[in-house]
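# what follows is a predicted structure for the sequence shown.
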Amino acid sequence: VGRYLVQLPRGALSAHDDALRRAGIRVRRGGAVLGAGGKASLGPLSPARRKPPSSSPRLDAITLQEQLERALRERQARPTGICPVREALHGALLEELAGTIARDEPRRGTLLRRVAGEARMTIDAYRTVYEKSLLFGASKLSEAAALKGNLEGRIAELQAETASLADEVRSLTDLCESLEHRAQRAEAQAEAETHDASALRAEGEQLQGLLDALRPG
């Protein structure tokens, strides 16, 4: 049997309250239900969230899904990661479902609330691990940045030392080339002097032989 919610202007049925109650028709005024005693009693939730079920549960589910997606978009909830907005909306939705189910099946509603509590505890545990991992990652990042700065300074020192050693190597190479060139020149000069000495010696011997030949016997 379907239930219907009819909204009328304020005061439209004030003169017919007694007749409606005798007919078994419940009248809701501003979110309050007018019972058999003529007194209003508030429901467990506000009328904006608590509406009588219709005869189309599938349509209600689709409508509720669309409302949830619209609320997520309007409040700019993040689709992934830790998001308080998304957590609050899903928590309100789960509480609404638990309340609705508990009206017809109290044990099932209690079980659903227990499952929601377990899920909330699991989420809190994951959040704690996530926050600690962020702190650990931040500390390691700081250490890495400090180590990088030290390494950059050390690299600069080694580069300067390498440049100095390269200059020294070039200087020593130039000195070695100069000494080698001098040695080659000295060797060439020594060979020339040796050749001249040999020639002078041969010439002296030749002159000595000539003198001996010219000397009277």
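Cool, got the structure. Residues are numbered from 1 along each chain as shown.
# drop to CA atoms for contacts and neighbour counts, all remaining ones
Noted.
# quick one: the residue positioned nearest the centre of the chain and Ala125, what's the gap?
Taking CA atoms, centre = their mean, the centroid of the chain lies closest to Leu134, which sits 9.3 Å from it. From Leu134 across to Ala125, the span is 14 Å (CA to CA, to the nearest Å).
# the protein: strands as residue ranges?
Ranges of strands in the chain, per DSSP state E, are 27-29, 32-34, 40-42.
# and here's the other structure:
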Amino acid sequence: MIPPNSSLLKYDNPVLVSRNTEKKTPKSRALKVSPQQPSSQGPVPAPPKGGQLSPIDASKQQQTDEILNSILPPREWNEAGQLWVQQVSSTPATRLDVVNLQEELDKRLQQRQARETGICPVRRELYSQCFDELIRQVTINCAERGLLLLRVRDEIRMTIAAYQTLYESSVAFGMRKALQAEQGKADMEKKISDLDNEKRELERTVNELKAKCEAIEKREAERRQVEEKKHSEEIQFLKRTNQQLKTQLEGIIAPKK
């Protein structure tokens, strides 16, 4: 059996509804059984004279119970083939109950070692139970105020769920970007390695071409020197031949004068 004090939300005593394991019909959820409250739950307003509520009070009480059951559904569980139901308490809360709730909240936060700051599922769960208990207390005194607090609670839960989804999406996006960055880094490193190899090949080709160019220049310089020397010798030979022919011509012409 679920212990009555397992939640900060105050429940009535568990009630045996069925002795088989079949599920209840939806209508049986709204069944209101006579709770047996322990003596430590605080004073209960005394009923009117005669021991029975007036029709107006009874109708109002039933409406409050229905609103409570719709806001905070009863807990159900099976044990040994028996179906148990535990509804939230409809007993009005006193100032002492609020003080005890605060003390119990602080106690459980300390027992379960909830974090004081940051994201903490334990702290969120306990504060959610505490807020549900406050909604229960307010709903008993004013159903409209309780329904308004219910809207606030649902909006807060929706906002938290949206932030949680956004956080999970951002984490997934970050992981994808990190993987893409790693993959891109590996591709870039491979490309750098290929470019380095290509650079070394080009440098080797340049050195070979430089060596060939130097060899060709050296060979051409030697050939040019040989050609210049040969040309110079030919000029000298032609000059000598020309001088000899000139001398011979002068020797031939001179006697005729």
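Structure received. Note that the structure is predicted; figures quoted are calculated from it, not measured.
# identify the residue of the second structure aligned to the residue nearest to the centre of the first structure.
Counting by TM-score structural alignment, Leu134 of the first structure corresponds to Val171 in the second structure.
# include distance to Gly109 of the first structure and mean neighbour count when you put the strands of the first structure into JSON lines, please.
Rendered in JSON lines, the data for those read as follows (distance: least, CA to CA, whole Å; neighbours: other CA atoms under 10 Å):
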{"stretch": "strand 27-29", "distance to Gly109 of the first structure": "25", "mean neighbour count": "18"}
{"stretch": "strand 32-34", "distance to Gly109 of the first structure": "23", "mean neighbour count": "16"}
{"stretch": "strand 40-42", "distance to Gly109 of the first structure": "21", "mean neighbour count": "14"}
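# okay if I get those as CSV plus distance to Thr100 of the first structure?
Putting the strands of the first structure into CSV (distance: least, CA to CA, whole Å) gives the following:
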stretch, distance to Thr100 of the first structure
strand 27-29, 18
strand 32-34, 17
strand 40-42, 16
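# and those: which comes nearest Ser54 of the first structure?
With distances scored as CA to CA, the stretch of those nearest to Ser54 of the first structure is strand 27-29 (16.8 Å).
# from the chain's centroid, how far away is the closest one?
Relative to the centre of its chain, strand 27-29 of the first structure is centred 53 Å away, using CA atoms, centre = their mean, to the nearest Å.
# return the list of helices and strands in contact with that strand.
strand 32-34 (3 or more CA pairs under 8 Å, 6 or more residues apart in numbering; DSSP states H and E).
# what's the mean gap between the strand it packs on and the aligned bit of the second structure?
On superposition with the second structure, the average gap between strand 32-34 of the first structure and its aligned counterparts reaches 5.5 Å (mean CA distance after the TM-score superposition for the first structure).
# now swap in stretch 188-205 of the first structure and tell me
After superposition onto the second structure, the average distance of stretch 188-205 of the first structure to its aligned residues comes to 1.8 Å, using mean CA distance after the TM-score superposition for the first structure.
# which residues in the second structure does that stretch align to?
Taking TM-score structural alignment as the measure, the second structure aligns residues 225-242 with stretch 188-205 of the first structure.
# show residues contacting that stretch.
Taking CA atoms under 8 Å, 6 or more residues apart in numbering as the criterion, no residue outside stretch 225-242 of the second structure touches it.
# what's the distance between the residue mapped onto Glu161 of the first structure from the second structure and Arg204 of the second structure?
Taking TM-score structural alignment for the superposition, Glu161 of the first structure sits opposite Glu198 in the second structure. Taking CA to CA as the measure, Glu198 of the second structure falls 10 Å from Arg204 of the second structure.
# swap in Val122 of the second structure?
For Val122 of the second structure, the distance to Arg204 of the second structure equals 68 Å [CA to CA].
# who's more crowded, the two?
Per other CA atoms under 10 Å, whichever of Val122 of the second structure and Arg204 has more neighbours is Val122, with 15 against 12.
# what sits against the more buried one?
Listed by CA under 8 Å, 6+ apart, the contact set of Val122 of the second structure reads Leu109, Arg112, Ala114, Arg115.
# what's the burial count for Gly99 of the first structure?
20.
# so it sits against Arg107, correct?
No. Taking CA atoms under 8 Å as the definition, Gly99 of the first structure is not a contact partner of Arg107, at 11.3 Å.
# and Pro55 of the second structure, how close does it get to Gln61 of the second structure?
Pro55 of the second structure sits 10 Å away from Gln61 of the second structure, going by CA to CA.
# now do Glu116 of the second structure
Relative to Gln61 of the second structure, Glu116 of the second structure is positioned 39 Å away (CA to CA).
# who has more neighbours, those two?
Neighbours were counted for Glu116 of the second structure and for Gln61 using other CA under 10 Å; Gln61 has more, 15 against 10.
# what's the more buried one aligned with over in the first structure?
Mapped onto the first structure by TM-score structural alignment, Gln61 of the second structure lines up with nothing.
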